[in-house]
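Chemist: below are the sequence and a predicted model; questions follow.
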Amino acid sequence: MRNLPSRNSLMIRSFVLQPNARSGGVKKKIVRACASKTPLSDLISRPDRFKMESDMQRLVAVLVLCLLASAFSPTSAPAGAGQWTSFEGGRARLLASGGSGDDYARAWVEIELQEGWKTYWLQPGDSGVAPSVTLRMAGHEIRPTLVMPAPQRFREPHNVWAGYKDRTYIAMDVPTPDAAGSLRLEASVFLGICQQICIPLTLQLAAPLEAEDNKFREAETLEAMSPLPETLEAAGLTPEIETADDRLIITFQSESLEDARDAELFIAEGPSGLRLAAPDPASDNGDGTLRFEMPILKEKDDMSGKELCLLLVIGKRGYVGSVDLPSM
């Protein structure tokens, strides 16, 4: 498979949580996620490079102080990172960046799962439990727009759902209140985690909000390992949609898709009243075409012209965009 463009990343809107009325939840440019062309780098910034001191004596002194501090503070966390909270099947922590002088803070809920455990995507399927996050800062409660990396589809004997194993994260932009001094971000995080059975879980996490020039590498590492979705448009992918025999057929055709293997298509958001079964994985047959067929399980009213937000996943990369539904 040829490499697809890696620029112009895009956030997927979670419609489980509504934006905060006071601030709109996040920057206006990402509220309509499927139609946005805003690069993710404009929304979740990259850490600045660390500049080393040239004076060797000062460097040695800093190293000695760091060693002493680590010896007496074994549970200390990096700047902007909260402590790990353990639970049956894994652990989680809150990362935050952006101080009181910034209009928006950036936050991530990092989730590490033990072998054999899984958790759900924002649109997990009929039997899944979507994650949710409520934030508190300076006396304000915020319900942010949530973003996650491209999920996997798990096909079990009696269930098909979307989620993650091993490690994932939830990213979000957070409007900061007009408050002086240091800020502390608190998060109430609801997750569904599964092994042989699924367990609902609520975690209370917290992290300090560091100044913008003190961003740390943890968030950059997360996004490098599991990138957030990019736009279909930026990748040169235009979906074609049609109906046939109570099935919705979506086709992608591009030279960049040649030799694509086991691609998955997810519905990131759809109109109320429409239910679609999960399609089978699709592989290119040599001409750069991916074809997905989804049985229409339920249709209420006329869906013609209404928007369907799609997430195409190839390997670890996700590509998101919207398409208008045809007459059904």
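Modeler: Ah, there it is. Residues are numbered from 1 along each chain as shown.
Chemist: make it CA atoms for all contacts and neighbour counts henceforth
Modeler: Will do.
Chemist: which other helices and strands does whichever strand or helix holds Leu308 contact?
Modeler: Leu308 is located in strand 307-314, with elements delineated by DSSP states H and E. Here strand 307-314 touches strand 264-269, strand 317-324, going by 3 or more CA pairs under 8 Å, 6 or more residues apart in numbering; DSSP states H and E.
Chemist: looking at these, spot the one closest to Ala69.
Modeler: The closest of these to Ala69 is strand 317-324. By CA to CA, the value is 39.8 Å.
Chemist: alongside the first one, take a look at this:
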Amino acid sequence: MLRRLTTLGLGLVLLAGCGTEGVRETPADPGATSPAAAEITTADAQAAFDGLGDLSGAWKDGDCATIEQLTTGVERTIDSRVCAAARDGLAAPAFRVYRDPEFLLPAREDGEDGEDGAWFAVLARKPEPAYFVLVRVDGRWRLGAGPIPLVGKAPEVEGGMDGEVTDAAADPAAAVGARLAPTRHVAFLTDPAGVSGDGVSGVRFASGDPMRRLLTELVRAPGRVRPDHLSTDVRIEGPARALALPGGGSLVFHALRVVFSQKPGSGRHSLAHPRYRAADVRAFTGGAPTTVTGSEIVVLATRVAKDNTMTTVGLRRVLAEITEGSG
């Protein structure tokens, strides 16, 4: 169900650890989108939001070790490199305090005792609507993804206000579409013909969806930096986790790595149109290489309908790494 917490001043902060009561874990079925699903109590979710200020404070202090302890999955992938680069001049992101959360707590019946692999999502309404995914790893709640700012209408989750929400892996009507969502994103974003809406991949996004704009950017990017040579690639980054939606669809939280490799054109010894600022390249690489590869992580919340039509409802895009060479 959609569980709402309105405690005054509540914000997103992860505890260094908390008890195991209220969490019952069940191993995921083969082909599930997440390692496990578990029943999580509201008290357990509230505990993961207590300790206000830990992650925000770690970013303010440039405490990369603490940030690593409080994150996992795609969020740790992003934050570990960004935090290190921030020490060398990259503009570090501020971790804002979010409040007015609505908890989306997936539950599986007949679970075994356990804790690691449990996860839940949060839709925080203020200061701006955004999703977060929290995952329990080694007995500790960690931020797995977020914030993922809302770019569309948040869908109603299976179960409504009075019942348990369902991990899509446990719902046959939602599991397949949820599992294939990241792969279908890659197929779409590597299909140049999709710019016109009639790509050969068979994957479609409505006009105005951020994925359509991203595909257009990827197709046009090489031409915009000539005479430099630019190649692009799209890869799945980390696991997907999903909740069942009414009618057989799902809400999928997942991420993509978009890679740009740029080198000078023939006969040149420097880039004519660098994609990344010199200061950012220096912060990540420690120098000024002529050939660079940038990795941008796109963290997504995607609604997958029963007919597998996909709609982007949340998106965050972050420059996560720049390396020397064509990597």
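Modeler: Cool, the structure landed. Just so we're clear, the structure is a prediction, and the values are computed from it rather than from any experiment.
Chemist: and the TM-score between them?
Modeler: The TM-score (TM-score structural alignment, normalised by the length of the second structure) is 0.30; 163 aligned residues with a CA RMSD of 6.4 Å.
Chemist: returning to that earlier point: okay if I get the helices and strands packed on strand 307-314 of the first structure as CSV plus distance to Ile170 of the first structure and mean neighbour count?
Modeler: Formatted as CSV, those follow (distance: least, CA to CA, whole Å; neighbours: other CA atoms under 10 Å):
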stretch, distance to Ile170 of the first structure, mean neighbour count
strand 264-269, 15, 22
strand 317-324, 15, 23
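Chemist: got JSON lines for those, with distance to Ala162 of the first structure too?
Modeler: Below are those laid out as JSON lines (distance: least, CA to CA, whole Å):
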{"stretch": "strand 264-269", "distance to Ala162 of the first structure": "8"}
{"stretch": "strand 317-324", "distance to Ala162 of the first structure": "13"}
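Chemist: and of the ones you listed, who's closest to Leu68 of the first structure?
Modeler: strand 317-324 (42.0 Å).
Chemist: gap between Arg275 of the first structure and Ile296 of the first structure?
Modeler: Distance, Arg275 of the first structure to Ile296 of the first structure, by CA to CA, to the nearest Å: 6 Å.
Chemist: and for Ala207 of the first structure?
Modeler: Taken as CA to CA, the span from Ala207 of the first structure to Ile296 of the first structure is 44 Å.
Chemist: more neighbours: which of these two?
Modeler: Ala207 (22 against 17; other CA atoms under 10 Å).
Chemist: got the residue ranges for the strands in the stretch 51-200 of the second structure?
Modeler: Using DSSP state E, counting those that start in this stretch, the strands of the stretch 51-200 of the second structure run over 99-104, 106-107, 112-113, 119-126, 130-137, 140-149, 165-166.
Chemist: I'd like to know which of the ones you listed lies nearest to Val234 of the second structure.
Modeler: strand 140-149 (18.8 Å).
Chemist: buried sites along the closest one?
Modeler: Neighbour-count burial for strand 140-149 of the second structure, counted by 16 or more other CA atoms under 10 Å, picks out Arg140, Trp141, Arg142, Leu143, Gly144, Ala145, Gly146, Pro147, Ile148, Pro149.
Chemist: and the fourth one, how far from Asp233 of the second structure?
Modeler: This points to Leu143 of the second structure. Leu143 of the second structure sits 27 Å away from Asp233 of the second structure, going by CA to CA.
Chemist: which residues touch the closest residue in space to Pro295 of the first structure that isn't next to it in sequence?
Modeler: Leaving aside its sequence neighbours, Pro295 of the first structure sits nearest to Arg247 (CA to CA, 6 or more residues apart in numbering; 4.3 Å). Residues near Arg247 of the first structure by CA atoms under 8 Å, 6 or more residues apart in numbering: Glu293, Met294, Pro295, Ile296.
Chemist: could you identify which of these has the most neighbours?
Modeler: Counting by other CA under 10 Å, top hit in the contacts of Arg247 of the first structure: Glu293 with 22 neighbours.
Chemist: packing partners of the helix or strand harbouring that residue?
Modeler: Taking DSSP H and E as the definition, one finds Glu293 of the first structure inside strand 289-299. Here strand 289-299 of the first structure touches strand 247-253, strand 274-276, going by 3+ CA pairs under 8 Å, 6+ apart.
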